[in-house]
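Visitor: Generate a structure from the sequence data that follows.
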Amino acid sequence: EYERGVHGLREEVQEKQKMKELYEQRSQEVKKMTQERNRRESQLSELAQEVTWLREQCNIKPGDPKYLDLSSLELQSQIEVKQLQAQVLQYEDELQSLELQRTQLLKR
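Guide: Below you'll find the predicted structure:
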């Protein structure tokens, strides 16, 4: 559009600035989501270790009537983590696309 004279240098600079701001915003979102995912994975791991230790202390074995199957809880947490991972990947793809656009705009 710039080459065809549809809009001028000022508009091109504004467009670059918008892309840069969007890129930075998405970068921050990816960073926050990655931190949240890591925090949840850490919590899940700690809970699993604690449950295992408590079962050992109480001498509860799999198959015992007192044995509570926590796989459904773990599954829900894993689903949340996978959703966060998918969002992070989506944002990373979007960031790459924006970075490519920014690079192309800088070359003009």
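
Visitor: all contacts plus neighbour counts: C-alpha atoms, from now on.
Guide: Fine.

Visitor: The host helix or strand of Gln83: which residues count as buried?
Guide: Applying DSSP states H and E as the criterion places Gln83 in helix 71-107. By neighbour count with 16 or more other C-alpha atoms under 10 Å, helix 71-107 contains the buried residues 77, 81, 84-85, 87-88, 91-92, 94-95, 98, 102.

Visitor: what's the closest of these to Gln14?
Guide: Arg102 (11.9 Å; C-alpha to C-alpha).

Visitor: ok, the residue nearest the centre of the chain - contacts?
Guide: For the chain, the residue nearest the mean C-alpha position is Val88 (2.9 Å; C-alpha atoms, centre = their mean). By C-alpha atoms under 8 Å, 6 or more residues apart in numbering, the residues touching Val88 are 30, 33-34.

Visitor: Let's compare: structure for the following, please.
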Amino acid sequence: MPTPAEWVGLLYGDPIAGSRAEEQLEAVVAVATAQVRSYTRGRGFDADGNPAEDLATVIATAAVRMLTNPSGTESEAMGALQVRWGSNYLAWNLTELAILNRYRERAK
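Guide: A predicted model of the protein is given here:
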């Protein structure tokens, strides 16, 4: 089973170039993993801290979003220099929520 970092490579190819590529990849995968672990309250991770395969894909897709759009920009323009940042930049999409909610323990 691929690790989240390997999933990012499979999904995005060579996500970043430069001398700090490995550091940046490790950082975004660590952030996405922490977000998934928090959302699921630790469910779906084995004793070594490795996520289940479907959770690894959620981590990878979130990491790809962070790598491809680190500022959270929704739109840009050159004429009159407009920039708009998204309000739900790091929100889960519906497919990710379907996976995450399988593991999330809800309050009763």
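
Visitor: Got a TM-score for the two of them?
Guide: TM-score of the superposed chains, computed with TM-score structural alignment, normalised by the length of the first structure, equals 0.29; 51 aligned residues with a C-alpha RMSD of 3.9 Å.

Visitor: Among the contacts of Val88 of the first structure, name the ones in helices.
Guide: 30, 33-34 (DSSP state H).

Visitor: picking that back up, name the member of the contacts of Val88 of the first structure with the most neighbours.
Guide: Val30 (21 neighbours; other C-alpha atoms under 10 Å).

Visitor: gap between that residue and Leu105 of the first structure?
Guide: 23 Å (C-alpha to C-alpha, to the nearest Å).

Visitor: could you pull out the helices for the second structure?
Guide: 4-12, 21-39, 53-68, 94-103.

Visitor: Please produce TSV containing these, extended by distance to Trp85 of the second structure.
Guide: Output for the helices of the second structure, formatted as TSV (distance: least, C-alpha to C-alpha, whole Å):
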stretch	distance to Trp85 of the second structure
helix 4-12	23
helix 21-39	19
helix 53-68	14
helix 94-103	20
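
Visitor: Tell me which of those sits nearest to Val83 of the second structure.
Guide: helix 53-68 (16.5 Å).

Visitor: Remind me what that closest one packs against, helices and strands.
Guide: helix 4-12, helix 21-39, helix 94-103 (3 or more C-alpha pairs under 8 Å, 6 or more residues apart in numbering; DSSP states H and E).

Visitor: Would you mark the buried spots in the shortest one?
Guide: Which is helix 4-12 of the second structure. In helix 4-12 of the second structure, counting by 16+ other C-alpha under 10 Å, buried: 4-5, 7-9, 12.
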